[in-house]
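Asks: Fold the stuff below for me.
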Amino acid sequence: MRIAIASDHAGFVQKDPLAEYLRAQGHEVVDCGPDSDERCDYPDYADKVARRVARGEVDRGVLICGTGLGIAMTADKVAGVRATPIQTVEFARLAREHNDANVIGLSGRFVSLEDNEKILDAFLTTEFGGGRHTARVEKMMREDDPAFPGVEA
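Replies: Down below sits the predicted model:
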């Protein structure tokens, strides 16, 4: 699988070890930065990964910031991306199985490297369940269309 990875300064300490973990499993990893733990803005790095996923240049995206929240929220704004912050293995599995998530936001401050490796394992090995979830994901993705008028209140 081809995977893009990036972080901000708060997630930088886990970025390189997670990239190496993915490479050791046979994945091709595209490192989108940063190159140091100097203060930087997570939206810039979230955008780099999310746009590669949206264009189909990579299969999945992995983002790491302090909490995984802001970086995932930013990535999710890119059309075609289904990004979510994840702090547990079970949520990673469900994000893939039910929501076909293609970008994950990890916490570099509140979740250990070992636990993030387990989360990545679930995120990368769980298949989308399809079935009843397909129509829901399609409804979710209509929000990317600026012409979609929204659901009547």
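Asks: From here on, just use CA atoms for contacts and neighbour counts.
Replies: Fine.
Asks: Pretty sure G68 sits against T88.
Replies: No - between G68 and T88 there is no contact under C-alpha atoms under 8 Å: 11.8 Å.
Asks: more neighbours, the two?
Replies: G68 (27 against 16; other C-alpha atoms under 10 Å).
Asks: let's see this one next to it:
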Amino acid sequence: MSKVVRKIGICADHGGFELKERIKTFLLDNQFEPVDFGAKELDAADDFPDYVIPLAKAVADGEVSRGIAICGSGVGACVAANKVSGVRAGLITDYFSAHQGVEDDDMNLICLGGRVTGYASAEELVLAFLNAKFIGAERHLRRLKKIQNLENNS
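Replies: All right, here's what the predicted structure looks like:
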């Protein structure tokens, strides 16, 4: 049984560029279709919001099924992504959170630190994130509704 190909948005600034390029190949090897939101070349003067915000908007609009944003630490990417209504991004450093964030919180964008996350670890975290499914239990839906109400009333 083959996996259904899903479009996965990915982006990085200079701090995550090398890891992004590696993860794009990893996505292809695992039957995902990476959609690269930049940076397209290594530029030490670039700014993560220029790539993260378009990626986050594409995730929120359903243009890609999920997103991967990488900057030096992952923190800036996570802050920027969560400013876009409908995005639920998490800075992920461990396997449990990579899948649990999707299962319980319907996380749709993972943030990684290109300067602090090794290749093997990043691949494991990305696969756990992409293969996880939202459980949709009543308590999870109730909590998400509270977040959506905040987004709608801000």
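Asks: Let me see the TM-score of these two.
Replies: Superposed pair, TM-score by TM-score structural alignment, normalised by the length of the first structure: 0.92. Supporting alignment: 147 aligned residues with a C-alpha RMSD of 1.0 Å.
Asks: All the strands of the second structure, in order from the start?
Replies: Ranges of strands in the second structure, per DSSP state E, are 7-12, 33-36, 66-71, 89-91, 109-113.
Asks: residues of the third one that come out buried?
Replies: Within strand 66-71 of the second structure, the residues that count as buried by 16 or more other C-alpha atoms under 10 Å are R66, G67, I68, A69, I70, C71.
Asks: okay if I get the strands of the second structure as a markdown table plus distance to G136 of the second structure?
Replies: What follows is the strands of the second structure, written out as a markdown table (distance: least, C-alpha to C-alpha, whole Å):
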| stretch | distance to G136 of the second structure |
| --- | --- |
| strand 7-12 | 22 |
| strand 33-36 | 26 |
| strand 66-71 | 17 |
| strand 89-91 | 17 |
| strand 109-113 | 17 |
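Asks: Compare these and report which one is nearest to L144 of the second structure.
Replies: Taking C-alpha to C-alpha, strand 89-91 is the member of the strands of the second structure nearest to L144 of the second structure, at 13.1 Å.
Asks: so what secondary structure elements neighbour that closest one?
Replies: Packing partners of strand 89-91 of the second structure (3 or more C-alpha pairs under 8 Å, 6 or more residues apart in numbering; DSSP states H and E): helix 75-81, strand 109-113.
Asks: Where in the first structure does that strand align, residue-wise?
Replies: Mapping strand 89-91 of the second structure onto the first structure (TM-score structural alignment) gives residues 83-85.
Asks: again with stretch 15-35 of the second structure
Replies: Using TM-score structural alignment, stretch 15-35 of the second structure pairs with 10-30 in the first structure.
Asks: Show me what the matching stretch is in contact with.
Replies: 1-7, 31, 34, 36-37, 64-66, 107-109, 113, 117 (C-alpha atoms under 8 Å, 6 or more residues apart in numbering).
Asks: List buried residues within the residues you listed.
Replies: Buried subset of these (neighbour count, 16+ other C-alpha under 10 Å): 2-7, 31, 34, 64-66, 107-109, 113, 117.
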